[in-house]
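Peer 1: sequence plus the predicted model coming up.
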Amino acid sequence: MDVDLRKLRYFVEVAEQLHFGRAAQTLHIAQPALSRQIRALEDDLGVALFIRDRRSTTLTPAGQQLLHDAKPLLASAQATVRRALQAALPTQQFTIAFMPGITVTPAVKALSAQHPQLDIRLLRTGWDNQTKVVLDGRADVSIVRMPVDPRGLNVKPLFSEPRVVVVADDNPLARKDSLTLADLADAHLLQDPEAVPEWRAVAHELRNGRRAQVPAIGSVEEKLELVASGAGFCVLPRSTASFYTRPDVAVLPAPDLADNQISLVWNSSHETGLVQDFSDVCYLLRPPGAN
């Protein structure tokens, strides 16, 4: 059976939003047309993918499984097209993705010295796309902050660094030399609690159901703005916090927090000589004092 990748893309959008109207707007197609495409996909597969009523849209077990498998399949198809287009370029390109706070210049210089004709590109990522960029071919390698989903990836641990707590400068906690988890038990975390499991285990607001809704935050700058306004605190890797020095927030060590692990990842189906060469020089990424 040949599966239409366009129908799969439509399915993934609806499955992630669980709303045909919003998915149609995102895809820039009419909702009736989207519904017809989903029904056609269900006919192709011979299974129902969604349960729809007037109030909600939910995935069937078959839909849940297809969503799990479709996203890496679509990413692989995108990567295949991108690599074909890059192969036609007169100069070979190599794109290095990296998370905020990680300095890649020494490793880039070392790779450039080995391959003077190589066109090296850099791509800044965030928590939501740090692995997607290698799975869909936008980057050849990505320097990520763990944890990540390892499916389809080769993962090479590089180093670890402490995480720190950022609070408003006028917060009483800012007067401390360092913070413990007990100090933070009554504070509001401006992140997904899953990202800071140590705090999640002691947080009072999670026990009594008073946790306020955290708005979608797309960057470190947005987090710091919220922190400075007194909305709560955030936890950042130490190197990331050092890039955003500002007088209205205080950065404090928190020995109870586990270190953040930095790793190099690349697409397991696209391991080239250049990827290995960059992997070899990644020891230059280690900042002073890293573990």
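Peer 2: The structure has been received and is ready for your questions.
Peer 1: from here on, just use CA atoms for contacts and neighbour counts.
Peer 2: Noted.
Peer 1: all helices of this protein, in order?
Peer 2: 5-17, 20-27, 31-45, 61-87, 105-114, 132-135, 181-184, 197-200, 204-207, 220-228, 238-242, 273-281 (DSSP state H).
Peer 1: show me where the stretch 151-291 of the chain has strands.
Peer 2: 153-161, 163-168, 234-237, 249-253, 260-267 (DSSP state E, counting those that start in this stretch).
Peer 1: adding another structure so you can compare the two:
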Amino acid sequence: MSDVDLRKLRYFVAVAEHLHFGRAAEQLFIAQPVLSREIRALEEELGAQLFARDRRGTALTPAGEQLLVDARPLLAGAEALQRRVIRAAEDARTFTVGFMPGLIVTAAVRALTGRHPGLTVDLVRTSWDDQVEMVHDGRVDVSVVRLPVDPHGLVLRPLHTEPRVVVFSIDHRLAGKDSVTVADLADEHLLQDPALAPEWATVATELRTGRPAIPAFRSVEEKLEHVAAGHGIIFLPLSVMTFYTRPDLCHVPVTDLAPNRVSLAWSAAHPVPLAEEFATLVAG
């Protein structure tokens, strides 16, 4: 079997995501006939048909579905390798730190650069969606992450915990309370994945029938806009809500909601110089 061409894999993923050769060709900045030839060549190399095309459109075959599952991490790994090599060639004295909103790493960064004169520390803001992805694909050396995360392929060093609060619109019936319990919130519409608040999910299970689907918000800012509009509630670590303080929102402690756990993460497969030292400084 011949080696798989990463360029053809990228072409395949583009078609698989669009299920349309024309739109995929536009995204890749190549002509559609060229893209079609490359996909046919990939199918010949693999000995399998990847797409079924008829008048109704383009669909993945079972072989294509399997290739899509395997191709994405393979391409991500190749991109991570390229980033690490380029960074090593350009500047071996650079250390890149990812951090979630509300988590301040300034003191640890200053302490690290004080110990290592000439070291450049770059800072990259992450989100719930990419805080671990950036470690795996090499965009950051270490990342201060909020759990839970998939621990596969990571070294995780616990740093600290912090309380979580519920966020209301300023005119919510529970706004201004000293504290609430998850039972007080059981009939509220949660604007985030219930898996992030299993205590709430447990008490709200019986009331969930007929509730609107959870919207796919990608940022804290989007969620807060919807909370302020009265569309529902969210749970946030206290430091995040403090960071995003605004007059049309309020936050209240939830007495029986588990605290948010914060850890430092780095790749288990690729040793990261200074990671352990930075973990000690952040924890301190």
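Peer 2: Sure thing, it's come through. All values reported here derive from a predicted model rather than from experimental measurement.
Peer 1: sorry, back to before: ranking the helices of structure 1 by mean neighbour count, which comes first?
Peer 2: For these, the largest average neighbour count (mean count of other Cα atoms under 10 Å) is found in helix 132-135, namely a mean of 24.
Peer 1: ok so, going back, mean neighbour count and distance to L135 of structure 1 added to the strands of the stretch 151-291 of structure 1, as a markdown table?
Peer 2: As requested, the strands of the stretch 151-291 of structure 1 are exported to a markdown table (neighbours: other Cα atoms under 10 Å; distance: least, Cα to Cα, whole Å):
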| stretch | mean neighbour count | distance to L135 of structure 1 |
| --- | --- | --- |
| strand 153-161 | 17 | 8 |
| strand 163-168 | 24 | 28 |
| strand 234-237 | 22 | 25 |
| strand 249-253 | 21 | 34 |
| strand 260-267 | 22 | 6 |
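Peer 1: distance to A107 of structure 1 added to those strands, as a markdown table?
Peer 2: Listed next are the strands of the stretch 151-291 of structure 1 as a markdown table, based on distance: least, Cα to Cα, whole Å:
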| stretch | distance to A107 of structure 1 |
| --- | --- |
| strand 153-161 | 12 |
| strand 163-168 | 23 |
| strand 234-237 | 20 |
| strand 249-253 | 28 |
| strand 260-267 | 12 |
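Peer 1: need the helices of structure 1 in CSV with distance to R54 of structure 1, can you?
Peer 2: Output for the helices of structure 1, formatted as CSV (distance: least, Cα to Cα, whole Å):
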stretch, distance to R54 of structure 1
helix 5-17, 16
helix 20-27, 12
helix 31-45, 15
helix 61-87, 19
helix 105-114, 54
helix 132-135, 34
helix 181-184, 43
helix 197-200, 36
helix 204-207, 32
helix 220-228, 36
helix 238-242, 46
helix 273-281, 50
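Peer 1: so which of these comes closest to T125 of structure 1?
Peer 2: Checking the helices of structure 1 against T125 of structure 1 by Cα to Cα gives helix 132-135 as the closest, at 8.2 Å.
Peer 1: mean deviation of that closest one from structure 2?
Peer 2: Here helix 132-135 of structure 1, set against structure 2 after superposition, deviates by a mean of 1.5 Å using mean Cα distance after the TM-score superposition for structure 1.
Peer 1: quick one: closest of the helices of structure 1 to A258 of structure 1.
Peer 2: Nearest to A258 of structure 1, of the helices of structure 1 and by Cα to Cα, is helix 197-200 at 8.1 Å.
Peer 1: where in structure 2 does the closest one fall?
Peer 2: Using TM-score structural alignment, the residues of structure 2 aligned to helix 197-200 of structure 1 are 198-201.
Peer 1: what's the mean distance for that stretch versus structure 1?
Peer 2: Mean for stretch 198-201 of structure 2 is 2.8 Å (mean Cα distance after the TM-score superposition for structure 1).
Peer 1: to A168 of structure 1, which of the helices of structure 1 lies closest?
Peer 2: Closest to A168 of structure 1 of the helices of structure 1, according to Cα to Cα: helix 220-228, at 4.6 Å.
Peer 1: for that closest one, give me the average deviation versus structure 2.
Peer 2: Mean for helix 220-228 of structure 1 is 1.4 Å (mean Cα distance after the TM-score superposition for structure 1).
Peer 1: show me what that helix is packed against.
Peer 2: In terms of contacts (3 or more Cα pairs under 8 Å, 6 or more residues apart in numbering; DSSP states H and E), helix 220-228 of structure 1 is packed against strand 163-168, strand 234-237, strand 249-253.
Peer 1: can you tell me which residues contact the closest residue to L122 of structure 1 other than its chain neighbours?
Peer 2: Nearest residue to L122 of structure 1, sequence neighbours excluded (Cα to Cα, 6 or more residues apart in numbering): I96, at 5.0 Å. Shown in contact with I96 of structure 1 (Cα atoms under 8 Å, 6 or more residues apart in numbering): 120-123, 139-143.
Peer 1: considering these, which possesses the most neighbours?
Peer 2: Neighbour counts for those peak at V141, which has 31 neighbours (criterion: other Cα atoms under 10 Å).
Peer 1: who touches that residue in this structure?
Peer 2: 95-97, 134, 264-267, 275.
Peer 1: counterpart of it in structure 2?
Peer 2: V141 of structure 1 maps onto V142 in structure 2, by TM-score structural alignment.
Peer 1: please report the distance of P101 of structure 2 from L185 of structure 2.
Peer 2: 25 Å (Cα to Cα, to the nearest Å).
Peer 1: follow-up on the earlier one: could the contacts of I96 of structure 1 go into TSV alongside distance to V104 of structure 1?
Peer 2: As requested, the contacts of I96 of structure 1 are exported to TSV (distance: Cα to Cα, whole Å):
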residue	distance to V104 of structure 1
I120	12
R121	11
L122	9
L123	11
A139	14
D140	14
V141	12
S142	11
I143	9
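Peer 1: tell me, what residue is most central in structure 2?
Peer 2: Closest residue to the average C-alpha location of structure 2: D129 at 1.7 Å, with Cα atoms, centre = their mean.
Peer 1: next, count neighbours for the closest residue to that residue other than its chain neighbours.
Peer 2: Spatial nearest neighbour of D129 of structure 2, excluding adjacent residues (Cα to Cα, 6+ apart): R218 at 7.5 Å. Neighbour count for R218 of structure 2, taken as other Cα under 10 Å: 12.
Peer 1: so R218 of structure 2 touches L191, yeah?
Peer 2: No - using Cα atoms under 8 Å, R218 of structure 2 makes no contact with L191, being 11.1 Å away.
Peer 1: just the buried residues of stretch 44-57 of structure 2, please?
Peer 2: In terms of neighbour count (16 or more other Cα atoms under 10 Å), stretch 44-57 of structure 2 has its buried residues at 46, 49-51.
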